[in-house]
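Student: Next come a sequence and a model predicted from it.
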Amino acid sequence: MAYLDEMMDHQLDLLKVRDRGSKKWVAMMLPEHLKLVREYIDEQKKTPRPELNEWDLDIIQENIQIAMKRNVEVEIKTWKDGAFIFHIGKFIWVDLNRRKIEMEDVFKSFVLQLDDIVDVTVLD
């Protein structure tokens, strides 16, 4: 019976222990190692560039032509450094030689690279 009471006291003492979780391991890691781990995590979060086939490129071209003729707003989806960026605005000009598009929204005008575009949606 005394042994059982001693075991119960021991279990109660274990409940008082506070574990610091991963904090205790961070102190043992070198700054260079932490940097590499963070870079690896950031790299895993990136989205791969979508592969566009001929059909996708034709649809993008048609939507650009329609938007320029109608002078309507478009939503352009671009891919840069592993992330998608959305732009909304109207076309000002398209330069196929330099492969650039200039657009304007209500606040400013901006230039996009044709090679970065992965989708164009005409907003009516």
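Tutor: Thanks, I have the structure now.

Student: going forward, measure contacts and count neighbours with C-alpha atoms only.
Tutor: Will do.

Student: Next SSE downstream of the helix or strand hosting I66?
Tutor: Element membership of I66, judged by DSSP states H and E, is helix 54-70. As assigned by DSSP H and E, the chain's next helix or strand after helix 54-70 is strand 74-80.

Student: Show residues contacting the helix or strand following that next one.
Tutor: Note on strand 74-80: by DSSP H and E, the next helix or strand toward the C-terminus is strand 83-95. With contact meaning C-alpha atoms under 8 Å, 6 or more residues apart in numbering, strand 83-95 is reached by 46-47, 67-68, 71-79, 100-106.

Student: Repeat that for stretch 51-68.
Tutor: Contacts for stretch 51-68 (C-alpha under 8 Å, 6+ apart): E73, V74, K90, F91, V118, D119, V120, T121, V122.

Student: let's go with 7 Å and repeat that
Tutor: Stretch 51-68 is contacted by residues E73, V74, F91, D119, V120, T121, V122 when judged by C-alpha atoms under 7 Å, 6 or more residues apart in numbering.

Student: Got another one to weigh against that:
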Amino acid sequence: MIHDRGNNIKWTAMMLPEHLVQLKEWKREQFYDKKRELTEWELEEIEQTIQRAFKMRKLIKLTLWDHNKFHDEIGRITGTDLYMKELLLDADLSIKRISFDQIQKASLVDAND
């Protein structure tokens, strides 16, 4: 009976360290979310949603792209920092500074949700 240690163990002995580093990076990148380039139409819609939420003091849900992953933030918009190109979002425990470049989607949160 032949005891096989698996393909990865057999072939890694013949690889250069640089190849192993590149393979590990490639495996990590497989789990990254790709940032979408937004169209002018989508940017306009996001801007209008943010303005409506700010004027009406409504909760907003922002889908952000950060560290190669998408995640959602919910809160009230308290203002903007045009010099730093950031949005000030009052979340439950703190005020978060969100870069305009991170925003991928914006929607108003219904009170019934």
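Tutor: All right, it came through fine. Quick caveat, the model's predicted, so the values are computed rather than measured.

Student: Would you mind reporting the TM-score between them?
Tutor: In this superposition the chains share a TM-score of 0.81, using TM-score structural alignment, normalised by the length of structure 2; 109 aligned residues with a C-alpha RMSD of 1.8 Å.

Student: before we move on, the earlier item: for ChimeraX, write a command that selects the buried ones of the contacts of strand 83-95 of structure 1.
Tutor: In ChimeraX syntax, the buried subset of the contacts of strand 83-95 of structure 1 is picked out as below (16 or more other C-alpha atoms under 10 Å):
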select :67,68,73,74,76,77,78,79,100,101,102,103,104
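
Student: rewinding a little: would you check the span in structure 2 matched by the helix holding I66 of structure 1?
Tutor: With TM-score structural alignment applied, helix 54-70 of structure 1 matches the range 40-56 in structure 2.

Student: measure the equivalent of G21 of structure 1 over in structure 2 to T12 of structure 2 for me?
Tutor: When structure 2 is aligned by TM-score structural alignment, the residue opposite G21 of structure 1 is G6. Using C-alpha to C-alpha, to the nearest Å, one gets 11 Å for the distance from G6 of structure 2 to T12 of structure 2.

Student: Between these two, which has more neighbouring residues?
Tutor: The neighbour count for G6 of structure 2 versus T12, taken as other C-alpha atoms under 10 Å, is higher for T12 (12 against 8).

Student: Chain neighbours aside, what residue packs nearest to that one?
Tutor: Closest residue in space to T12 of structure 2, ignoring its immediate chain neighbours: L20 at 7.6 Å, by C-alpha to C-alpha, 6 or more residues apart in numbering.

Student: any idea what E32 of structure 1 aligns with in structure 2?
Tutor: Under the alignment (TM-score structural alignment), E32 of structure 1 maps onto E18 of structure 2.

Student: Which element, helix or strand, includes that match?
Tutor: Per DSSP H and E: helix 17-29 holds E18 of structure 2.

Student: Superposed on structure 1, what's the mean shift for that helix?
Tutor: Its aligned residues in structure 1 lie a mean 1.7 Å from helix 17-29 of structure 2 after superposition (mean C-alpha distance after the TM-score superposition for structure 1).

Student: If we ignore the residues flanking it in sequence, what's nearest the aligned partner of I101 of structure 1 in structure 2?
Tutor: When structure 2 is aligned by TM-score structural alignment, I101 of structure 1 is paired with L87. Distances taken as C-alpha to C-alpha, 6+ apart put T80 closest to L87 of structure 2, at 4.5 Å, once the chain neighbours are dropped.

Student: Give me the most central residue, structure 1.
Tutor: A83 (3.5 Å; C-alpha atoms, centre = their mean).

Student: Contacts only, for the match of I101 of structure 1.
Tutor: Going by C-alpha under 7 Å, 6+ apart, L87 of structure 2 touches G79, T80, D81, R97, I98, S99, F100.
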